[in-house]
Structures are given as C-alpha cells and as structure tokens.
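Q: what's the 3D shape of this:
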Amino acid sequence: MSELIPISLIASPHEEQAWNRQQLSVPVSEPQVRFWAYEAPGVVLGCSQSGLVSAVDAAHRAGMPLAGRQAGGGAVLVGPWMLSVSVIVPVTHPFALGGALTGYRQIGEGFAAVLRDLGIDAHAVTPEQAKSAQERDAGSSLQWACYGGLSPWEVVANGKKIVGLAQVRRRTGVLVAAGLLLSRPDWPDLCRAVGKPAGDADLLALRTTSCAEELGWEPTLPEVAIGLRRHLQETIRSSTSPDSRVFSFGNRLIQNSEADELLV
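A: A predicted model of the protein is given here:
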C-alpha cells in the first residue's frame, strides 16, 4: 500500500497555524509530517511581533491575510512560491531530546540534500557560520524579516538563503517548521503589508534565492516533497513506506502523475 503524503493546498496561513497549534494542544503520540502549499499570499508573524502590524493594516496595505505563529523569528511571506513543512514529534523522541539545534540540523540538512539532488549547490549553515553572519548583519534593517538573516542550520544556495526554519517546544511535543522558496517571493508586497520601506524589498531580493533562480526552472511540489519525505522518514524513523506516489490534495487522493499536472 502506498504511503499517504499530505500536501494541503490552503487559501490562508491561518489554516496551517491552526493545525500546528492543534497538534501541540494534546500530547503527541507519534511523529507527523505535513506539507503546505498556498493558493495566495499571506503574512505570518513570529510570536514576538504582534506589535509590528495589525491584520487590518496588512489587509488594507497589501490585500492579504495576516497570521501569528507560536514560534519566534521574523515575518514570513507565504504564497505560491513556497513549500512549507511541519514536522511534529513526541517529547520523548530522539529528535526532540537532542535540543533545539538537533531538530534544526536534521531538517536543514535534509532540505539541503534534496536541493543538491535537484542540482542546487545548497548547504545547511553551521552555528559558527550563522554567528558570523549575525555579527556581520548586526544593526541590519531586515531584522524584522525571517529571510533577512540566518540562524543555525537554515539553508543557503550560493550564499543566499533559500530555506527558513522555526521551532516550537512544548511539554506535549516539538514542532519544527520550514519554508522552501520555490520561486522568488513578492518582497515589495511583504514590505507594503508590514509598513517597511521599499528598499528593504531590494535587500531581501539580494539576500535570498529560490529553486527557480538557481535552476532556471521551478520543480513541482511533488518532486520536492517526495525527496523531503524520504529524508524526514529516516530522521524521525517513520514506519511508513518511503516509495510513496500518492498525495493528499485538499480532500482528494491523487497519484503523483496527476499531482504533477495539478501542482505545476
């Protein structure tokens, strides 16, 4: 029997954040992995950014929804250019027991390996490399944006950020969330939504890259998700088959060949 890989196509980032909260609202009994794709743009703020912008202001300025997440970090612009993943494990799982950096490392190195398989020169940033980058960027105007800086085990390609990470640790379980840039986001829209200067959009474009920019073409969601699932299975020791070709798309189950048509 083929493994079911959930890829949820959502209209608003509220759905993703609500699912994440729900999973951690009760004790996690077994690892879970869920992939997210987005029909339209939206802004997700870190837990300490509630004063950055209101939902009303974001809707008025850029016509997009705004959601808050339990994890810290900077603002993220989700949209059709991004594939996100939520990895949730019990607190007793080795993935969680190793500490925050262990979870980040496992996810970051998995993303980097999959990107290299696609032909992208990607690697996960070590804590030492991240510290150097943070010292270099001290006082940067982009500290409000997730993709404006680097943290340990986030992924870069040719020196530019392509995968961002966030984590939530609770007594009920641990969540690591990641976002991969498949194509270039609309950085000016993000700056408009949160009331930041247009120049910040130019800086974000300089500090980031995407699969499409690195490859000259954009891989399909199933292509990336299948590779990631295989790596994540090894990491969290899932008991399900790594050779899946069946996806959950909304409320439908679709074969990978059909997914390629629907998700390009």
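
Q: every contact and neighbour count from this point should use C-alpha atoms.
A: Will do.

Q: now the nearest residue to residue 5 once chain neighbours are set aside: how far from residue 14?
A: Distance criterion CA to CA, 6 or more residues apart in numbering; nearest residue to residue 5, sequence neighbours excluded, is residue 247 at 4.9 Å. Shown here: residue 247 relative to residue 14, a distance of 22 Å by CA to CA, to the nearest Å.

Q: between the two, who's got more neighbours?
A: residue 247 (23 against 18; other CA atoms under 10 Å).

Q: following the top helix by length along the chain in sequence, what is the next regular element?
A: Ranked by residue count under DSSP state H, the longest helix found in the chain is helix 100-118. Using DSSP states H and E, the helix or strand that follows helix 100-118 towards the C-terminus is strand 122-124.

Q: still on that earlier bit, which positions in the longest helix of the chain come out as buried?
A: 100-101, 103-115, 118 (16 or more other CA atoms under 10 Å).

Q: how about this one, so we can line them up?
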Amino acid sequence: MHHSVVLGCAQHRLLPEVASRLPAGVAVRVRGSGGGAVLAGPGWVSAVIHLPLGHPWLEGSLVEAYRRCAEAHVAFFADLGLAVRAIPPGAAPAPDGGLDWACFGGFGPWELADTKGRKLAGFAQRRTREGAVLGVGLLLSPVAWALLCEAFARPQDEPLLRARTVSLSELNGAPIEPQDFVARWQRCLERVIGLKTDVPQPLPMQREDLT
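A: A predicted model of the protein is given here:
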C-alpha cells in the first residue's frame, strides 16, 4: 500500500524530521496551500479545482469560496443518502490536545462533518494571478492515523484523531467502491462549477493527494 505525508506550506521546516521518522517507502512533501498535515494513501481521495478569475466562487473572501464548495458537497452527499453538514466559521470548537498540526484535528471554515461533529473532509486554497486552486480532501474509508502520528512523534494523538473523524464508508455502513464514487463526484463538481475538475483515480483501496 502507498502512503505519503503531505505537509501544509507553513510546516515546511518540519520536513526533514518528519521524513526521518517515516518507514521506507513512505514519502513526505509540502503542498502549496496552508493547513495541517494529511496522510494520503488508502482511504483518502481528493479533488483539485482550478477556478479562473471572474468565477462566481471567487466573488468575495477566501471563506466565501469555501462556503460555496461546502454547499455543493452537502447536496451531493444528500443525493447519496448521507447526512453531512458544513461547519460555519466560529461554530467548531478549537482543537485541543495539540491537534492543530493535523488537518483533520480541527475544522477550518465550512469544512464537512457528520451529524455527530466528526470531520469528514478538509479544504485548502491557494490564490494565484490566474484565479485560485481549491483542494478538497475527504476520507473514503478509515485511514492509518497511527502512521501520521508516529511521523510527528505524537502517538498519543492517534485515538483522538480516530474518534474525531469519520469516513464515507462508515457513514454508509458499507464499503464504497472508489472508482464509481470518484466518477460521480467528478460529474457533480463539473456540473456545479461549470468547469473540468481534476479528480485523480484512486489506487486500489482508495487514495490520492491533496495538492
């Protein structure tokens, strides 16, 4: 199985020490957007949305783009029969126990959770002269939180991350076939956004990186 640890751009100085703790075959890199670290690999899928200048999602603040993205996803998951909600700015509790190093340790504006408040998806954004790159990473099935926690020398955080997150397969009560899900997700995003969207095909047992 292939894994990689993806650091937020503000975590770039941690790359050497994180890499030194990872087992052979597990890569580490830094993405262009902010936020905490994620573990790309089995259980992880992502979309990269390129929004040109003038696109309606870019009207207003950075947070407004997240809200528009969240609304599209809540409707998409409702069509799949899954109850998902978006967490408005200021409505989510601040991460405790020092979990701010992990993307899924807390909530950014309008990120997605189930009805119990467990995090399902994270957003990232990078503005450019041409527009913006919006990344969406979500948990399709349970991930190996222990591997990510060991990379940060915080094994004590593994049960906390496991308790505060949920995957689509867990919400569904049965495994979700990754290729079919990715195809439906991509069609939904392209219909709502009006643009072609890059949703990489996952590896067997689900994966991809949030860019």
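
Q: overlay the chains and give the TM-score.
A: TM-score of the superposed chains, computed with TM-score structural alignment, normalised by the length of structure 2, equals 0.84; 202 aligned residues with a CA RMSD of 2.5 Å.

Q: do you know how far the equivalent of residue 173 of structure 2 over in structure 1 is from residue 119 of structure 1?
A: Counting by TM-score structural alignment, residue 173 of structure 2 lines up with residue 216 in structure 1. Using CA to CA, residue 216 of structure 1 is found at 11 Å from residue 119 of structure 1.

Q: how about residue 67 of structure 1?
A: 34 Å.

Q: so those two - more neighbours on which side?
A: A side-by-side neighbour count of residue 67 of structure 1 and residue 119, using other CA under 10 Å, places residue 67 first with 21 against 12.

Q: let me see the contact set for the more buried one.
A: By CA atoms under 8 Å, 6 or more residues apart in numbering, the residues touching residue 67 of structure 1 are 13, 14, 17, 42, 43, 44, 45, 55.

Q: where do the helices of the stretch 101-250 of structure 1 begin and end?
A: When assigned using DSSP state H, counting those that start in this stretch, the helices of the stretch 101-250 of structure 1 occupy the ranges 127-136, 187-194, 198-207, 211-215, 221-236.

Q: now distance to residue 149 of structure 1 and mean neighbour count too, for these, in TSV please.
A: Below are those laid out as TSV (distance: least, CA to CA, whole Å; neighbours: other CA atoms under 10 Å):
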stretch	distance to residue 149 of structure 1	mean neighbour count
helix 127-136	7	14
helix 187-194	15	21
helix 198-207	8	16
helix 211-215	19	17
helix 221-236	23	19
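
Q: which among those helices is found nearest to residue 146 of structure 1?
A: Residue 146 of structure 1 lies closest, by CA to CA, to one member of those: helix 198-207, at 9.8 Å.

Q: count the residues that sit near the residue nearest to residue 221 of structure 1 when sequence neighbours are not counted.
A: Nearest residue to residue 221 of structure 1, sequence neighbours excluded (CA to CA, 6+ apart): residue 263, at 6.4 Å. The tally of other residues near residue 263 of structure 1 (other CA under 10 Å) stands at 14.

Q: then residue 264 of structure 1?
A: 10.

Q: tell me if I'm right that it and residue 221 touch.
A: Yes - contact between residue 264 of structure 1 and residue 221 holds when scored by CA atoms under 8 Å: they sit 7.4 Å apart.

Q: the residue nearest to residue 221 of structure 1 contacts residue 218, correct?
A: No - counting by CA under 8 Å, residue 263 of structure 1 stays clear of residue 218, with 11.2 Å between them.

Q: contacting residues around the counterpart of residue 124 of structure 2 in structure 1?
A: When structure 1 is aligned by TM-score structural alignment, the residue opposite residue 124 of structure 2 is residue 166. Counting by CA under 8 Å, 6+ apart, residue 166 of structure 1 touches 71, 72, 73, 176, 177, 178.

Q: before we move on, what about residue 165 of structure 2?
A: 104, 118, 119, 120.

Q: output those residues as TSV; include the columns neighbour count and distance to residue 161 of structure 2.
A: Formatted as TSV, these follow (neighbours: other CA atoms under 10 Å; distance: CA to CA, whole Å):
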residue	neighbour count	distance to residue 161 of structure 2
104	28	7
118	21	10
119	29	9
120	24	11
